[in-house]
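[1] okay, here's the prediction I keep looking at, along with the sequence it came from:
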Amino acid sequence: MNVNKSSHYRPNHNDNGQNISTPVNDWVNGFQPREKTETIRNCAALPRDFVDAVVLRVAKALLSLTERNTESSSCGDAWNTGGSMLISEVVNLLDQSSLQALKKECGGLQTLLKNNHQVFRVEGGRVFIRDWRKTTLAQSSRVTSKRKPPPSGAVKTRLCWFHTHHPQGCPLLCEHCAFAHGETDLKNPQR
């Protein structure tokens, strides 16, 4: 018995020359290959100035919720950790054009906030200012961590958001912060 092996890929015809619909034919006819370059939609391709403006607006709102919500470090100095907001409340801080830009991204505002984990902590639908003193203590006391520590070549390759924007600066000393405290502390990224 001779069987044409390529018959799976050809449309089947009945005796009248009409196409017969089969699952294989329906799948092949409806097949659309992916684009050669897929669009990145995780907020990473958004313009840096747009992202920075959203981050600054959200951070200022969190810090203004409670100017008195300060926590002391072991040295006794107080640092404003701000309040917390539901992501649905954060939406109200943004203008319509910003919201439209974020709607085009997968995960939208929440993804943008999570991508900026240097500044924010997002848990249970709430946004908080990240307190690196607590994060550092928690990481050092845990044997295993979900997030790997940054590679040694990645330390001090970006400016510290808190040093630049927080009213009280960074809660960590320069030598303990993974981010650069000023242009002179900045190192070139190793690639």
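    Structure's in. What do you need?
[2] could you use CA atoms for every contact and neighbour count after this?
    OK.
[3] list the buried residues for the longest helix along the chain?
    The single longest helix within the chain, with elements called by DSSP state H, is helix 48-65. Neighbour-count burial for helix 48-65, counted by 16 or more other Cα atoms under 10 Å, picks out 51, 54-55, 58-63.
[4] which other helices and strands contact that helix?
    Judged by 3 or more Cα pairs under 8 Å, 6 or more residues apart in numbering; DSSP states H and E, helix 48-65 is in contact with strand 84-86, strand 126-129.
[5] and here is the other one:
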Amino acid sequence: MKVLKRICVFCGSSEGNDPQITADAIQLGATLANQEITLVYGAAKIGVMGQVAQQALDHGGKVIGIIPEFLKVKEVVHLGLTELITTTNMHQRKLKMQELSDGFITLPGGFGTLEELFEIITWAQLGLHQKPIGLLNSNGFYDDLIEMLQKMVEKGFLKEENLQLLLVENDVEILIQRMKDYEPTPVPKWLKKNRT
């Protein structure tokens, strides 16, 4: 079983309008704290991001926020975090998130959330990391995306084994358990970090 000391959560800096998404964000934050898993996230105190972080803190968990300097005002930084890391740009933020985390969970969000998910799963596909990547399909939010990914396999643009890199669940506890049980696929011998 994989030890998950830190999980990075990608999600929206907006609240959205689905109470189930908010409830799942609250449950995730509490569950991470209860399982003594440190939350790594984008440092905002607003939106779905803020809900996850506040619940983790309220349940005695550790929370590391990572934010680029230019977003500090826009995303309204949470000042009660265990640790706040400031980067110079978005790319450094994502590199730091990947470096500090043992796995990743994506909740509902917008363009930024999808961009983070697809970058981290592309890095896995390229063999740059072998960490579990979870997608919390809260109230069917990602149903259409999952259908699109399956179409990419059908049309020959995505290999089935690469689609399997994404662990999809609609239950927080089941998703975290699947991430702990995750066995990464071997990285092809021709694929080395200095070639990517």
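    Yep, it's here. Only a predicted model underlies this, so the values are computations on that prediction, with no experimental measurement involved.
[6] need the TM-score between these chains.
    The TM-score (TM-score structural alignment, normalised by the length of structure 1) is 0.30; 108 aligned residues with a Cα RMSD of 6.0 Å.
[7] okay if I get the helices and strands packed on helix 48-65 of structure 1 as TSV plus distance to residue 103 of structure 1?
    TSV is the format used below for the helices and strands packed on helix 48-65 of structure 1 (distance: least, Cα to Cα, whole Å):
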stretch	distance to residue 103 of structure 1
strand 84-86	17
strand 126-129	18
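[8] now tabulate the ones you listed in JSON lines and tack on mean neighbour count.
    Output for the helices and strands packed on helix 48-65 of structure 1, formatted as JSON lines (neighbours: other Cα atoms under 10 Å):
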{"stretch": "strand 84-86", "mean neighbour count": "17"}
{"stretch": "strand 126-129", "mean neighbour count": "20"}
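[9] closest one to residue 71 of structure 1 among the ones you listed?
    Distance to residue 71 of structure 1, taken as Cα to Cα, is lowest for strand 126-129 among the helices and strands packed on helix 48-65 of structure 1, at 12.3 Å.
[10] now the following helix or strand past that closest one: buried residues?
    As assigned by DSSP states H and E, the chain's next helix or strand after strand 126-129 of structure 1 is helix 132-141. Using 16+ other Cα under 10 Å as the test for burial, helix 132-141 of structure 1 gives residue 132.
[11] give me the helices and strands touching the helix or strand just after helix 132-141 of structure 1, please.
    Downstream of helix 132-141 of structure 1, the next assigned helix or strand under DSSP H and E is helix 161-165. Packed against helix 161-165 of structure 1, as judged by 3+ Cα pairs under 8 Å, 6+ apart, are no other helices or strands.
[12] buried ones in helix 161-165 of structure 1?
    Here helix 161-165 of structure 1 shows 161-163 as buried, counting by 16+ other Cα under 10 Å.
[13] could I get these as CSV with distance to residue 27 of structure 1?
    Shown next, in CSV, are the buried residues of helix 161-165 of structure 1 (distance: Cα to Cα, whole Å):
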residue, distance to residue 27 of structure 1
161, 51
162, 54
163, 56
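[14] between those residues, which is closest to residue 135 of structure 1?
    Closest to residue 135 of structure 1, out of all of the buried residues of helix 161-165 of structure 1 and judged by Cα to Cα, is residue 162, at 14.5 Å.
[15] picking up where we left off before, would TSV of the buried residues of helix 48-65 of structure 1 with distance to residue 99 of structure 1 be doable?
    Formatted as TSV, the buried residues of helix 48-65 of structure 1 follow (distance: Cα to Cα, whole Å):
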residue	distance to residue 99 of structure 1
51	12
54	10
55	13
58	13
59	17
60	18
61	17
62	19
63	22
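[16] biggest separation within those residues, which pair?
    Farthest-apart pair in those is 51 and 63; separation 18.1 Å (Cα to Cα).
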